[in-house]
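# Just need the structure, nothing else, for what follows:
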Amino acid sequence: MSPRYENLFSSLHERGEGAFVPFIMLGDPTPEDSLKIVRTVVAAGADALELGVPFSDPVADGPTIQASHLRALDGGATVDNALELISTIRTEFPELPIGMLIYGNVAFTRGFDRFYTEFAQAGADSILLPDVPVREGAPFIAAAQKADIDPIFIAPARAAEETLKGVAKSSQGYIYAISRDGVTGTEKQSETLGLEEVVSNIQRFDGPPVLLGFGISEPTHVQDAIAAGAAGAITGSAMTKIIDRHVSRETDTDGIPLEGTPGRIDNETALHEELTEFVSRMKAATQK
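Here you go, the predicted model:
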């Protein structure tokens, strides 16, 4: 396990808190804007970060985060400038755990060893490939461990015992547990019934700490996750919706956003105030 994750979970345990981890798409709507957003959420109390690298076919994501991928790509986002952003974030926040969510095609395209080495050198602690199940993870795990990157795997809500055993054995840093079936998004809320069973099923196999994600959009969802035994919660779509509300794009005569045109933030002050208020409330809900 990355020492940053280990130190974080140990410190939070001593303080009687869980972890709140916001997801942010690098480059949305521009690389410069996403860096400012990172600074805001860290100042507001984020315990760690999960950062996305834009990809054209994000199959695990719902409409909200899909749109952030495409918006970032239209704004000029690339893997190379994502790496530059991570380096900047690591320099500014040397002790903050940084987890990456990246689709497997990026690893294939760059080559496994180069891919993991580049992200390790930039300052990432972990990488989750949402379209790579643990049963197919061996070459990814080997390359990650060689580069001192923690491989993270998803534990589905209704996974078979063999899958959960593999996830617990192969994940380092934390386990990303899905609190409900489906893709990312707040359209389908986190299912509070059965959360204890989801967490306990994973913990039977003695893996790293469990973070619950998918549909976590309100402080009560964070409270429920921690009450169920999770070490914390990850929020993506709810964060992304805040950004989306403050971004506009050029449109055609019918008001439809034009593909390939970058987005722009209409009111930076309002955006960052809303992000600060949201992250502060979600972090406050981690008190046990």
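# For the rest of this, base every contact and every neighbour count on C-alpha atoms.
Noted.
# What residues does the nearest residue to Glu84 once chain neighbours are set aside make contact with?
Leaving aside its chain neighbours, Glu84 sits nearest to Ala122 (7.1 Å; criterion: Cα to Cα, 6 or more residues apart in numbering). Under the criterion of Cα atoms under 8 Å, 6 or more residues apart in numbering, the neighbours of Ala122 are 83-84, 86-87, 90.
# How about the contacts made by Glu6?
Gly173.
# and it, that one's in a helix?
Yes - counting by DSSP: H, G, I helix; E, B strand; the rest coil, Glu6 is found in a helix.
# how much space between it and Ser68?
30 Å (Cα to Cα, to the nearest Å).
# With Ile243 instead?
For Ile243 relative to Ser68 (Cα to Cα), the value is 9 Å.
# between these two, who's got more neighbours?
Ser68 (25 against 22; other Cα atoms under 10 Å).
# hang on, isn't the more buried one packed against Leu26?
No - using Cα atoms under 8 Å, Ser68 is not in contact with Leu26; the gap is 9.1 Å.
# which neighbours do those two share?
Contacts common to Ser68 and Leu26, judged by Cα under 8 Å, 6+ apart, are Pro54.
# could you point out the longest helix in the chain?
Taking DSSP state H as the criterion, the chain has its longest helix at helix 268-284.
# which parts of that helix are buried?
Within helix 268-284, the residues that qualify as buried by neighbour count (16 or more other Cα atoms under 10 Å) are 268, 271-272, 274-276, 278-284.
# what's the offset of it from the middle of its chain?
Centroid displacement of helix 268-284 relative to its chain, using Cα atoms, centre = their mean, to the nearest Å, is 17 Å.
# same thing with stretch 12-28?
9 Å.
# Between its first and last residues, what's the separation in it?
Termini of stretch 12-28 sit 30 Å apart (Cα to Cα).
# Proceed likewise with the subsequent sequence, for comparison:
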Amino acid sequence: MTRTAERFAALRSRGEKGLIAYIAAGDPSLATTRRLVHALAEAGVDLVELGLPFSDPLADGPVIQAASQRALAAGANTDNVLELVATLRSDGLQLPLLIMTYYNLVLRPGVENFCRRAAEAGVDGLILPDVPPEEGDEVQAATRAAGLDLVQFVAPTSPPDRIRRAAELARGFIYAVSVTGVTGARDALPPQVTSLVRSVKAVTDTPVAVGFGISRPEHVRQVTAVADAAIVGSAFVRYCGEGLPEPELIRRVTVLAEELKAATR
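Model (predicted):
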């Protein structure tokens, strides 16, 4: 059982829902990212997605695009992000860590090589929004061989056969996109989120996590009424772009994480 599966099983046993936080690795620096991950864990976050920055993050809105650019400008790359994960594990961090990135960065060093190195560093899974199930055979094989979870996506536009296929392939959890579009905080979530989650749960027992547009406790309560977890990214990432002193950045991220996690209980 992977760390991700263990975490969802523990949440289920407590009758609790999960909170997944996304931050861009290396924004504003890798040293700060290390401290932010520990702060998120202490605040009660259940899983962390580390964004491996890419120059053309097609699924991301302006807040996370800007974070990727800041991280790249600060020198973040595949090698030092995986070193960061290894450091977090040597610190004793037990929280599930997933890498969210784009296929180009997995293909460039070789898919098998990337997955093996990620697993050796302590990564638990991959989230690759530009690899659809129909084109993911090589990644599927490599992640399975390395013992990594490969998260699959469903969206409000996904037909039933696509939902079933994603459910068959998914490991760790299924990422339910709340809206058609890109990441970013929104004032309200569309009502079709509930029907999407129910459609997925009708065909699988794999946990379902809802992301895109979630930034407030009321959003978290809305999605976790039906889903197993809420995913929050831009609401955390925006603090990293405000030029705050590190103690204040960590304080604000911690307070937000605690507020959002409270909404899952």
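# coming back round to it: pull up the aligned stretch in the second structure for the longest helix of the first structure.
Counting by TM-score structural alignment, helix 268-284 of the first structure pairs with residues 246-262 of the second structure.
# Run through who's touching that stretch.
Residues from elsewhere that reach stretch 246-262 of the second structure (Cα under 8 Å, 6+ apart): 18-19, 32, 35-36, 39-40, 43-45, 216-217, 220, 236, 239-240.
# again, but for stretch 163-181 of the first structure
Outside stretch 163-181 of the first structure, the residues touching it (Cα under 8 Å, 6+ apart) are 1-2, 5-6, 126, 134-135, 141, 150-158, 190-192, 195, 198-199, 201-203, 205-215.
# from the buried residues of helix 268-284 of the first structure, which single one is nearest Glu95 of the first structure?
Lys283 (18.0 Å; Cα to Cα).
# quick one on the thing from earlier: tell me the mean distance between the longest helix of the first structure and the second structure once they are aligned.
Once superposed with the second structure, the aligned residues differ from helix 268-284 of the first structure by a mean of 0.9 Å; criterion: mean Cα distance after the TM-score superposition for the first structure.
# Mind jotting down where the strands sit in the second structure?
For the second structure, the strands defined by DSSP state E occupy 18-24, 47-51, 97-100, 125-127, 149-154, 174-177, 208-211, 229-232.
# Make JSON lines from the ones you listed and add mean neighbour count and distance to Ala74 of the second structure to it.
Shown next, in JSON lines, are the strands of the second structure (neighbours: other Cα atoms under 10 Å; distance: least, Cα to Cα, whole Å):
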{"stretch": "strand 18-24", "mean neighbour count": "26", "distance to Ala74 of the second structure": "12"}
{"stretch": "strand 47-51", "mean neighbour count": "24", "distance to Ala74 of the second structure": "14"}
{"stretch": "strand 97-100", "mean neighbour count": "25", "distance to Ala74 of the second structure": "18"}
{"stretch": "strand 125-127", "mean neighbour count": "25", "distance to Ala74 of the second structure": "23"}
{"stretch": "strand 149-154", "mean neighbour count": "24", "distance to Ala74 of the second structure": "28"}
{"stretch": "strand 174-177", "mean neighbour count": "25", "distance to Ala74 of the second structure": "29"}
{"stretch": "strand 208-211", "mean neighbour count": "26", "distance to Ala74 of the second structure": "27"}
{"stretch": "strand 229-232", "mean neighbour count": "28", "distance to Ala74 of the second structure": "23"}
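# tell me the angle the longest helix of the first structure makes with strand 19-25.
Using axes from the mean of the first three to the mean of the last three Cα atoms, to 10 degrees, the direction of helix 268-284 of the first structure lies 150 degrees away from that of strand 19-25.
# what residues are up against Pro62 of the second structure?
Pro62 of the second structure makes contact with Gly184, according to Cα under 8 Å, 6+ apart.
# ok, now how distant is it from Pro132 of the second structure?
Counting by Cα to Cα, the gap from Pro62 of the second structure to Pro132 of the second structure is 23 Å.
# repeat for Tyr22 of the second structure
Separation of Tyr22 of the second structure from Pro132 of the second structure (Cα to Cα): 21 Å.
# go on, Gln69 of the second structure?
25 Å.
# Counting neighbours around each, name which of the two comes out higher.
Gln69 (20 against 14).
# what's near enough to touch the aligned partner of the more buried one in the first structure?
Superposed on the first structure with TM-score structural alignment, Gln69 of the second structure falls opposite Leu70. Neighbouring residues of Leu70 of the first structure by Cα under 8 Å, 6+ apart: 54-56.
# By neighbour count, which of these wins?
Busiest of the contacts of Leu70 of the first structure [other Cα under 10 Å] is Pro54, holding 28 neighbours.
# residue nearest the centroid of the second structure?
Glu49 (3.5 Å; Cα atoms, centre = their mean).
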